[in-house]
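1. Starting from these lines, generate the structure:
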Amino acid sequence: MQTTSRLTTIGFDADDTLWHNERFYRLTEDRFAGLLAEHAEPGDIKARLLEAEKRNLRIYGFGIKGFTLSMIETAIEITHERVPGGIIAQILAVGRDMLAHPVDTLPHARETLEALAGGFRLVLITKGDLFDQERKLAASGLGELFDAVEIVSDKTVETYTRIFTRHGDGPARSMMVGNSVKSDILPAIAAGAWAVHVPHDLTWEYEHAHPPEANANYRRIEDLGGLLAIVSELAD
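-> Alright, predicted model coming up:
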């Protein structure tokens, strides 16, 4: 597949676009709710945890370490500062378990990247903890297919403008592929790039947003197997 004067650079999100991630958070939320079952209902515990996560994003950023700290904070709040040390220890243990979870790539991830590599500049654009994202990329076996890797604190218009200018020919000749409308689609389009939404069955509530269906730069596919047709369309 050869590049043309239109599309030259393709950015890919990592978590829940190339490999599963959110399901490990959901399982941990269930374990966390079980630890505090004597103090509140599961729904209330999860809702308060979500609020703590949102509140702490600007301090801890995205990723498992910030999530673990938010669990501890929530446990302290729910128990009115009487949370047993044993529960804190178990929260830290489940956080460590998450940092060691296996990497399970999503359907068509490898073959799609292999088909595009060499013909386009491929850039992994992901947010979260540096060490954890590097671990998952190495474990996925996909790292060699990317021309560049950008692990960022957040995904904004400025983020995409900077990355697509640094590693490509600017946003107008670039595409972002990801599962989050809020992080992967809206800011990429606002920067002037194309954006392809690949929905995942599980998406963190914070990442929910209405897709820009009327925007000419927006596309949606059911899985990564549909990406090559869109790339061919935009590269013609």
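
2. all contacts plus neighbour counts: C-alpha atoms, from now on.
-> Will do.

3. Tell me which other helices or strands the host helix or strand of residue 67 touches.
-> When elements are assigned from DSSP states H and E, residue 67 belongs to helix 64-78. Contacts defined by 3 or more Cα pairs under 8 Å, 6 or more residues apart in numbering; DSSP states H and E place helix 64-78 against helix 42-60, helix 85-98.

4. Tell me the first helix or strand C-terminal of the last one.
-> Scanning forward in sequence from helix 85-98, with DSSP H and E defining helices and strands, the next element found is helix 109-116.

5. Let's see this one next, to set against the first:
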Amino acid sequence: MFNNIKVVAFDADDTLWVNETYFREAEEKFAELLSRYETKNKIDQELFKITIKNLPIYGYGIKGFVLSMIECAMLLSNNTLPQPTISKIINIGKEMIEKPVELLENVTQVLDFLSNKYTLIVATKGDLLDQERKLEKSNLLKYFHHVEVMSEKNEKDYKKLLEHLDVLPSEFLMIGNSLKSDILPVLGIKSHAIHIPFHTTWVHEEVFLDNKRQTEVITLANIKEVLTLF
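-> Model (predicted):
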């Protein structure tokens, strides 16, 4: 199946290490801070709407998320938010950035095996500084020939990446947890992809496939199962 592969790309967040869990924890803390103004459900809805609205401005990552939390808090408090509460929101973001990098199980084993046969790269979304910091903390940089932090992951962006790497679509394999960002666009340009779901998925990344489409996607229970395909 993967006889022609030259480059194996890995998504980072929730493929190599834990990420989305920390956003859910931050949302819980944020809702608790604003509980005097609105219900948790309403706070979650408004924060999601504002975060999505701001993606073209701030991009993905913690810093943009913090700015969206502050904007949401100002809106829900009718611009009466006390300064100490703003400081607490900023601290939520700092705590997220300072979280230790928790590698998912068997990641190092898989990278050890594949790095002997293929060129490995990281292809991820997010804030450049934050992703570079996490890669440093992870001690995984030694495995990767190239790190690409993308503002979006669609077919056009993957085509540009393949041109930069000078590989054909048939020579490229993407491994990631998001159907929307890591799998469907890659299959759309006739490359290969392996889906490894994480137990928590951001609503913005959720995609529901019909039965026919599901049969076209290789889905594994965990990253260790990748080794059974090579």
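
6. what's the TM-score here?
-> Overlay of the two chains. TM-score (TM-score structural alignment, normalised by the length of the second structure): 0.95; 228 aligned residues with a Cα RMSD of 1.5 Å.

7. Could you list the buried residues of the helix holding residue 67 of the first structure?
-> Residues of helix 64-78 of the first structure classed as buried by neighbour count (16 or more other Cα atoms under 10 Å): 64-75, 78.

8. Any chance of the helices and strands packed on helix 64-78 of the first structure in TSV with distance to residue 234 of the first structure and mean neighbour count as columns?
-> Output for those, formatted as TSV (distance: least, Cα to Cα, whole Å; neighbours: other Cα atoms under 10 Å):
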stretch	distance to residue 234 of the first structure	mean neighbour count
helix 42-60	36	17
helix 85-98	38	15
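
9. okay, these in JSON lines with distance to residue 117 of the first structure next?
-> Shown next, in JSON lines, are those (distance: least, Cα to Cα, whole Å):
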{"stretch": "helix 42-60", "distance to residue 117 of the first structure": "34"}
{"stretch": "helix 85-98", "distance to residue 117 of the first structure": "30"}
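
10. and the alignment partner in the first structure of residue 186 of the second structure, helix, strand or coil?
-> Taking TM-score structural alignment, the alignment pairs residue 186 of the second structure with residue 188 from the first structure. Under DSSP: H, G, I helix; E, B strand; the rest coil, residue 188 of the first structure falls in the helix class.

11. Contacts only, for residue 188 of the first structure.
-> 156-157, 160, 171, 175-176, 194-195 (Cα atoms under 8 Å, 6 or more residues apart in numbering).

12. The second structure: matching residues for the lengthiest strand in the first structure?
-> The longest strand of the first structure (DSSP state E) is strand 121-127. Aligned by TM-score structural alignment, strand 121-127 of the first structure falls on residues 119-125 of the second structure.

13. Would you check how far apart the residue sitting nearest the centre point of the first structure and residue 132 of the first structure are?
-> The residue lying closest to the centre of the first structure (Cα atoms, centre = their mean) is residue 15, at 4.0 Å. Distance of residue 15 of the first structure to residue 132 of the first structure, given as Cα to Cα, to the nearest Å: 11 Å.

14. and what of residue 29 of the first structure?
-> Residue 29 of the first structure is 19 Å from residue 132 of the first structure, by Cα to Cα.

15. neighbour count winner among the two?
-> residue 29 (20 against 16; other Cα atoms under 10 Å).

16. How about the contacts made by residue 122 of the second structure?
-> Going by Cα under 8 Å, 6+ apart, the list of residues near residue 122 of the second structure reads 9-12, 144, 146-149.
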